[in-house]
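> heads up, no residue letters with this:
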């Protein structure tokens, strides 16, 4: 028998599990980040906002302390090969799973590609280069890897942001997914890389089969009900492989009908109801986990939100204002010293209650970023973050 629930039920469940309905108490950063399936951290201030909005009283300093001092969070390559903050205790899970996700054929010219043996050699060289040393920058890591592997690794064949990168760089994400390295503290404005052992002594990736099944459970707990195709998009994995992975969980998953749309949920979630209330307005940062992982897009980004806040179906390239978990506007921020200017464009008229909520949310953004917020309403013309 297929369960039936409404989109309102789905939204209420997701908001609760993302702690967007009621922020978590202070000190629960790892649990909150784990419930999100990681916080996107390509833009570090966005990760700080994502975590801060879900926890009471958290500032960017608290997030940085959890990452670099307490080491309860770790910065690593996560889903889709993008930089994420993850709970340190879950690093074996994520590396075990992500290393097992099939990768598409390289789009590089044949002469520039690496074979499996070369990729394995790069991963081993990276692991050796970051072990028991001061965390190197990318240039320092490159020198160390090339010194270990020889001239073939140095061939400038990989297109980069400012020219061509050496051949070995195309396996950098693979090294991260296999647990050969994670990110270390910045040196000035330059990122560094280090060994996961510094965060989790004795670190080893979890067995692939167990890890993949657990990632499906994590995903459906945070974003379900969902289809295997939506999971594939979230993980940047082949659709057929994702469908087979869902099937492998057997009775742990149950079919559910969401107002005519078939999907899957965890069997443990069948019959679970989360009361939907008039949730407050939220200012979601770039690539926030909730907006990136939630489907279908037409439900989360209705009407003009789909046109203004999505890029070919991709969410996160524009910061969105949500009301009750649905995109209802876009916003932009510009920092200047101790001030942060917030400009919000609403897609619907905001009554006094919503305007008060917007002011409260702007103040909270300022607290998290440790800056004085200056809020204005009007058209947002800033480009998308690619």
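Cool, got the structure. Source: prediction; values computed, not measured.

> all contacts plus neighbour counts: C-alpha atoms, from now on.
OK.

> Nearest spatial neighbour of the residue nearest the centre of the chain, chain-adjacent residues omitted?
Nearest residue to the geometric centre of the chain (CA atoms, centre = their mean): residue 40, 3.2 Å. Among residues not flanking residue 40 along the chain, residue 84 sits closest, at 4.4 Å (CA to CA, 6 or more residues apart in numbering).

> next, the one to line up against it:
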């Protein structure tokens, strides 16, 4: 029996990347807020990624760092928070309560239970002690406005207390409670990361009291997040959505039903899903190239990646934990990787056969565009991959 699913080809999916992810020149965004909204969320585990991801997609990339810092720390139109898969993301402010209610509340509950268990196992500390330290820490942070963990420990010395992490295992070590307390308060949306210490590439942040987020029904929030994600990443499979969110498969299926997702037939024989009004073909953009950073939200947007990333490239482009490094794109496919030389100049290697003069010219243009605003800053990805290490040496 013939399938009743509408076919949606890999070529259409690659066109959508160029247009919806602001990678084709004519589709580039005007603001960092537009970039984040169009991608649903920007990976923030590596602080440099959000700036590099925005710079690759802005029509005028002259000042992506200043624009991103304004959005994050002054206007608060973007929020850096724990989200899907217990990973740090930068999300539009309007989406922050959706991410919190759909995903991060559950993460926070698991985090608190684990932390209390570890406190009790390795010390005399307990829930009552933790609650009192949290209240005192929040009071100190409210007085200061913004502070580092070390500054808060001056006001609340109990943040210097130590506990045994993973007692009796090969990972056992003594840790101060400050990092875990602040991370827990962050997952519970009671504090938020402020400006970094040092430059925009730093992974050390100040903390501030978080803005109040409305508490949404979890199923409603999951549907809202699914709708936003399918608009940016559809078509996608159940497995893609489960991987990206970290939800249970039952929650994934219910969310797809709640948004009336339409099943489509993908080229590999699997079933993808799109929003009901999103079955029309995309006009082909002009040929485009892109140099995307490590952990960029485009290559990290799906679990199944063969339609844009040849399996033969993975050993060079991923670390051992599955984190992707900097990538070179041509018309919706990953064809190589890039890094910075010690002086800051981008250098790349193509892993596909010669893609032709048009592609090479476009890649050179993008590398020069990146170098113009990035220099003289040297960015070392937090998760190093084999090709990035080799090229940056």
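Ah, there it is. Please read all numbers here as calculations on a predicted model, not as lab measurements.

> returning to what we had before: aligned to the residue nearest to the centre of the first structure, what sits in the second structure?
Using TM-score structural alignment as the criterion, the counterpart of residue 40 of the first structure in the second structure is residue 43.

> Hmm, residue 297 and that match touching each other?
Yes. Here residue 43 of the second structure reaches residue 297: they are 6.0 Å apart, a contact under CA atoms under 8 Å.

> what about whatever residue of the second structure lines up with the residue nearest to residue 40 of the first structure, which helix or strand?
In the second structure, residue 84 of the first structure lines up with residue 89, judged by TM-score structural alignment. Per DSSP states H and E, residue 89 of the second structure falls inside strand 88-92.

> what about that strand, how far off from the first structure?
Relative to the matching residues in the first structure, strand 88-92 of the second structure has an average distance of 2.2 Å after the fit, by mean CA distance after the TM-score superposition for the first structure.

> Contacts for the following helix or strand past that strand next, please.
Next in sequence after strand 88-92 of the second structure, counting helices and strands by DSSP H and E, comes helix 96-99. If you take CA atoms under 8 Å, 6 or more residues apart in numbering as the criterion, helix 96-99 of the second structure is touched by 79, 81, 83-84, 213-216, 221-222, 224-225.

> nearest to residue 204 of the second structure, of those residues?
Residue 204 of the second structure has its nearest neighbour among these in residue 81, at 14.3 Å by CA to CA.

> That closest one should be in a strand, yeah?
Yes. Remark: residue 81 of the second structure belongs to a strand, assigned using DSSP: H, G, I helix; E, B strand; the rest coil.

> Distance check, it against residue 281 of the second structure.
34 Å (CA to CA, to the nearest Å).

> which of those two has more neighbours?
Using other CA atoms under 10 Å, the more surrounded residue of residue 81 of the second structure and residue 281 is residue 81, with 25 against 12.

> so who does the more buried one touch?
88-91, 96, 186-187, 189, 192-193.

> switch the cut-off to 7 Å
88-90, 192 (CA atoms under 7 Å, 6 or more residues apart in numbering).

> can you pull out the strands in the second structure?
6-7, 42-43, 78-82, 88-92, 162-165, 173-176, 191-196, 205-209, 262-265, 271-274, 289-292, 327-330, 333-340, 346-350 (DSSP state E).

> what's the last one in contact with?
For strand 346-350 of the second structure, the surrounding residues in contact (CA under 7 Å, 6+ apart) are 335-341, 367, 371, 391.

> which among those residues end up buried?
335-340, 367, 371, 391 (16 or more other CA atoms under 10 Å).

> picking that back up, now what about the strand holding residue 89 of the second structure, what contacts it?
33, 36-37, 40-45, 77-83.

> Apply 10 Å and report the result again.
32-47, 50, 71-72, 76-83, 96, 99, 187, 297 (CA atoms under 10 Å, 6 or more residues apart in numbering).

> Buried residues, it. List them.
Buried, per 16+ other CA under 10 Å, within strand 88-92 of the second structure: 88-92.

> so how far is that strand off the chain centroid?
Distance of strand 88-92 of the second structure from its chain centroid, counting by CA atoms, centre = their mean, to the nearest Å, is 7 Å.

> Identify the contacts common to residue 43 and residue 297 of the second structure.
Here residue 43 of the second structure and residue 297 share the contacting residues 36, 49-50, 53, 89, scored by CA under 10 Å, 6+ apart.

> Which of those ranks first by neighbour count?
Ranked by neighbours (other CA under 10 Å), those are led by residue 50, which has 29 neighbours.

> Would you enumerate the residues in contact with that residue?
So residue 50 of the second structure contacts 32, 35-36, 41-44, 64-65, 68, 89-90, 200-201, 293-297 (CA under 10 Å, 6+ apart).

> ok, now residue 151 of the second structure?
140-141, 144, 157, 206.

> neighbours around the residue in the second structure that residue 136 of the first structure lines up against, how many?
Here residue 136 of the first structure is matched to residue 147 in the second structure, going by TM-score structural alignment. Residues near residue 147 of the second structure, counting by other CA under 10 Å, number 21.

> how about residue 147 of the second structure, what does it touch?
140-141, 153, 193-195, 205-209.

> what's the answer for residue 276 of the first structure, then?
8-13, 15-16, 21, 324.

> what's residue 294 of the first structure in contact with, if anything?
Residue 294 of the first structure makes contact with 10-11, 14, 222-226, 230-231, 234, 300-301, 315, 325, according to CA under 10 Å, 6+ apart.
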